[in-house]
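K.L.:
Here is a sequence together with a model predicted from it:
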Amino acid sequence: MFQRYQLHRPTDLSLPYPYLYHCTQLAIALVSSCAVALAVGQSSLAAFISPQRSQQGMVVSAHPQASDAGLTMLRQGGNAVDAAVATAFVLSVVEPFSAGIGGGGFLLFHAGKTGKTTALDFREQAPQLATRNMFLDEQGRVRPQASVDGHLAVAVPGTVAGLYEVHRRYGQLPWSKVVNPAIQLAQGGFEITPRFVGSAAARKAVILRNSAARQVFTRDGVFYKVGDRLVQRDLAKTLQAIAQDPQAFYRGWIAAAIARDMAKNGGLITAKDLQLYRPTWRTPICGPFRQYQVCSMPPPSSGGVHLLEILNIVGDADLKSWGWHSPDALHLLASAMQIAYADRAVFLGDPKFVQVPVKALTSRAYAATRRQEIPPRQARSSKVVKAVDPAVLKRFKTTAESDDTTHLTVVDPARNAVSLTFTVNGPFGAGVVAPGTGILLNNEMDDFAIAPGIPNLYGLVGNDANAVAPGKIPLSSMTPTIVTERGKLRLAVGSPGGSTIITTVLQIILNVLVYDMDAGAAISASRIHHQWLPDELRVEPWGLDAATLKDLRQRGYQIQERSPWGNANLIVVAPNGQLQGAADPRGEGAARGL
């Protein structure tokens, strides 16, 4: 199998998310975990954090300083959008390895007054010079690392356009005010964290090869250590220009610097690509799950389609009586994941280029037919599990179809909510910084199917629907999600994690809505993941007891214990109206209550 990054053992401290670091974080809450574990019937010990609580507002993100910036906006009279934009810009400064203004993403906004949820797509796009076979050699073989490292891997960024667009429509505070906290952190610097050091170690070679990246992220070729202060003067200058005029990124000196660097180093992005970029408002994918309404991102994200597909396959199964993480419950979840990811590989892509059968894939009638395929106590090989025949799928079409990563969630006093996921794709993106700008650029071209059956950075395979094409948006797994109950906000959730995003969000939703966990327990609980190919069931090594693992192996599952994954964050509205916020203990994030 073609692999883009060297795989490491879980104890390898060069991982972006070191296993021992996660265990330390998870062990902090051992005492409080016991009571919650007993309450949900968990047989193995896991650490559940306690949520932050507030009656007013909540900001949760992957970094404490980003959450602080969002909370400051709420205190100054801003709404959820103001807080989300400020938080996102700060994340671009303090977590350039996972997300930033050189990338793109998706956002859901829920209006507390009207109950309406809208979706904004500011995902990166392929340059106009992109071609279907651009990552293949003359013999049709994949050129190693070409879609991951360097200028050719970069797609046209959308983050600045997206943040400005949502703020233009819904924000209350001045644009310059919400950008200012990021400017201050870029100018004054911030302390390097273990996640930063781990991610840099994993991408050491590519960072050193790019002179501008080396200048920003090292001291004369020596990487920063935990506790060192990183100052990014060029990025501060760029953010100041964006605060004055966000179009500077797409038409001003920033755009010129990016285009010039691309032309010099074999990249494809031109000044025209940047001028033409526009974010897109889309109708979110919404569907019922029991008494709740679940809304998430439509294509070109696969997140919403397959989140609803899996929830529909689960249906009314009495997971709670089976027991949290019981073998029967895990078997149903893993089998549903396997089916959804098989469908993903065939049918999902940019709806501007391919017809995506959204209504069919998310119909409960279709889910019922796929549920019948699942043997009660036996795993199925991925050679047996296939995407449904397109001719069969047409029976379920009831209406015509319309043509490393980070996450943050915000809820304000008016119960407006934002769920926002954005990314530069792999750790430190393409390892490319446009000279003079401080902007680390994405390697999002790798999210296309660069050749049929060839897995991307996260092991996902694709086909013609997700082939490279000029102006096309690569398929994503990002799944920012908002759940309502009788029209009122119930929770907002999302996570980074590449191919694991959909299943991470799925399990957190089930933990809250089915197993009645609070936000801290729901986000801390151990996870499983099956993505069809490779044919394996991934489990977190601390999450399942020996008897459960033995049972799953006897059913035929190929168990792979992996370092804890995901860095989710979650805000839950409790029955008494109180907000509960929790950041994933697998990461370094924080929840801040107003």
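P.N.:
Perfect, thanks for sending it. Note that this is a predicted model, so its numbers are computed, not measured.
K.L.:
okay, CA-based contacts and neighbour counts for the rest of this
P.N.:
OK.
K.L.:
How many neighbouring residues does Gln76 have?
P.N.:
11 (other Cα atoms under 10 Å).
K.L.:
ditto for Lys397
P.N.:
17.
K.L.:
Name the nearest residue to it, ignoring sequence neighbours.
P.N.:
Spatial nearest neighbour of Lys397, chain neighbours left out: Ala360 (4.6 Å); criterion: Cα to Cα, 6 or more residues apart in numbering.
K.L.:
what about the residue nearest the centre of the chain, distance to Leu173?
P.N.:
For the chain, the residue nearest the mean C-alpha position is Pro496 (3.1 Å; Cα atoms, centre = their mean). According to Cα to Cα, to the nearest Å, Pro496 stands 28 Å off from Leu173.
K.L.:
One more: Val85?
P.N.:
As for Val85, its distance to Leu173 is 11 Å (criterion: Cα to Cα).
K.L.:
Looking at those two, which is more packed in?
P.N.:
Val85 (27 against 18).
K.L.:
List the contacts of that one.
P.N.:
Gly70, Leu163, His167, Val178, Val179 (Cα atoms under 8 Å, 6 or more residues apart in numbering).
K.L.:
Enumerate residues external to stretch 490-498 that contact any of its residues.
P.N.:
404-409, 417-421, 425, 458, 477-484, 501, 504-505, 565-574.
K.L.:
what about versus this one:
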Amino acid sequence: MVASQEALATQVGVEILKQGGNAVDASVAVGFALAVTLPRAGNLGGGGFMLLHRAENNTQVAIDYREMAPGKAHRDMFLGDDGEADPVLSRQHGLAVGVPGTVAGMIAALEKYGTMSLPQVLAPAIKLAKEGIVVTPDLANSLNGLKSRLGKWPSTKVIFYKPDGSSYKAGERLIQLDLAQTLTRIAKQGQAGFYKGETAKRIAAAVQQAGGVMTEVDLANYKVVERTPVNGEYHGYQVVSMPPPSSGGIHIIQMLNTLSHFPLKEYGANGAKSIHVMAESMRRAYADRSLYLGDPDFVDVPVAALTSQAYAKQLADSINPLKASRSDDIHPGKLAPYESDQTTHYSVVDRWGNAVSNTYTLNFSYGSGLVAAGTGVLLNNEMDDFSAKPGTPNGFGLIGGKANAVEAGKRPLSSMSPTIVLKDGQAYLVTGSPGGSRIITTTLQVILNVLDHDMNIAEATAASRVHHQWWPDELRVEKSINPDTKALLEAMGHKVKVKSSMGSTQSIMRTEQGLMGASDPRRMGSATLGY
């Protein structure tokens, strides 16, 4: 079964499974297909995380293919003449582009854990790019809505808009020949087809022409890292998620540990008491995120301390069950010892029980908006995920500190949280989401809906969502939250803000009747399919 944010890519993954491929083969095929069919988030020019459950020996693997800072990157590169962070430099400029990791990550996963060849899994994406895709209403709306930002780059405008400058309409065909050629080079040459030679030369040139510092050497030096997943236990289930430089896995487990001290089942799904204690656990986790989280190859992240039951009890004891905290009064915990919205997620489970939970991104919708001329590759603006200046919020309002400061070769902190819940050694729930800073809390709530509130995966996906990230000091809720519940939360002292929907989870759940999957109804064009 495959659950992804774009129906054509889901079909590609299912066809690979039908041909005898395993979950990794299918996930790599989906990843490359999404670069064609969902250009605002699917990508070759970004990066992400893949979490793998191997059924044959009940082991889990975390593959980190997050972008890296170029060799000439430095701590103050995004500060203006006034010494303050300049968001233009970190979001809409060549300096915003981190060294892409997606191609290397997909190839590394396939070579070590897949069963098919690179040309086999790339063939569907090459065909879609070469022959074109029918523009969906979702793609038409996003391209038209971002015309001013994307259209300022001639190399981008020539691909995603018509020769007269007008937008593609739903039902028309979008052909991406440059991207097809890039994919073909990868199929023939492997990693060298992207990180060396013609493609690398064009990417480096595009970044430098836009004012950036990335070089061909930076691309050639990119490395994928295989890491040990973070693990937790909740109500007898094993929760496995992504370790740093993802902040998601640690804080999902931290919040689950904290919430295990409250009777959520008794409180009821999305009741005022449930939302209150969830918000308080979120507030404390995001405060810790601001101080302790960063690239573990550069800073010591206190994983064991943050995910310990003792620390969770301390946090739970600090929560007043009847009154909201003030973020001014919440600070990162004293631990000893010190150790995009436009992202997309997909989940795959194969006939043998192997499972892949993969989240990858360009950061903002269409990343920096810059296509490297002649490659068809949209480039990320992931450098904005570093702390441009300690205490200054990034594009998602997240505050970071020195642990996530810019440094050459470093990977920026991420909220991406691909997660697998195991029951009796088998993949029970495979889930994840896009959503910038809200990825962590969205993924948490799907898990709680299933494990605490006994929802099936469709119910767990559709249920209303809330979010608190310490600063700004507000409890964000979706419009569907009951008005009486909002009033009760406000009476407790929460600053409730009703905002747009959160996340786009793509989930698969094992049941007694077999695999059941659900794509989030909050985004158009997604699909979950089995066979």
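P.N.:
That came through fine. Computed from a predicted model, the values in this text were never measured in an experiment.
K.L.:
Looking at the contacts of Val85 of the first structure, which is nearest Arg527 of the first structure?
P.N.:
Gly70 (28.6 Å; Cα to Cα).
K.L.:
What's the match for the closest one in the second structure?
P.N.:
The alignment partner of Gly70 of the first structure in the second structure, by TM-score structural alignment, is Gly13.
K.L.:
For burial, what's the neighbour tally of its match?
P.N.:
32.
K.L.:
and what of Gly374 of the second structure?
P.N.:
17.
K.L.:
Give the equivalent position in the first structure for it.
P.N.:
Alignment note: Gly374 of the second structure maps to Gly436 in the first structure; criterion TM-score structural alignment.
K.L.:
How about Val446 of the second structure?
P.N.:
Matched by TM-score structural alignment, Val446 of the second structure corresponds to Ile508 in the first structure.
K.L.:
Where do the helices of the stretch 251-400 of the first structure begin and end?
P.N.:
Taking DSSP state H, counting those that start in this stretch to define them, one finds helices in the stretch 251-400 of the first structure at 253-264, 271-276, 303-314, 319-322, 327-347, 358-361, 364-371, 390-393.
K.L.:
The second one vs the second structure, average distance?
P.N.:
Its match in the second structure and helix 271-276 of the first structure itself, once the structures are fitted together, sit a mean 0.4 Å apart by mean Cα distance after the TM-score superposition for the first structure.
K.L.:
One more: the first one?
P.N.:
Once the two are superposed, helix 253-264 of the first structure sits an average of 1.5 Å from its aligned residues in the second structure (mean Cα distance after the TM-score superposition for the first structure).
K.L.:
Which stretch of the second structure lines up against that helix?
P.N.:
Counting by TM-score structural alignment, helix 253-264 of the first structure corresponds to 198-209 in the second structure.
K.L.:
Which positions within the matching stretch qualify as buried?
P.N.:
Thr199, Ala200, Lys201, Arg202, Ile203, Ala204, Ala205, Ala206, Val207, Gln208 (16 or more other Cα atoms under 10 Å).
K.L.:
From these, pick the one nearest His468 of the second structure.
P.N.:
Val207 (35.5 Å).
K.L.:
any idea how far Glu280 of the second structure is from the nearest residue to the closest one once chain neighbours are set aside?
P.N.:
Of all residues not flanking Val207 of the second structure in the chain, Gly94 sits nearest, at 4.9 Å (Cα to Cα, 6+ apart). Distance, Gly94 of the second structure to Glu280 of the second structure, by Cα to Cα: 39 Å.
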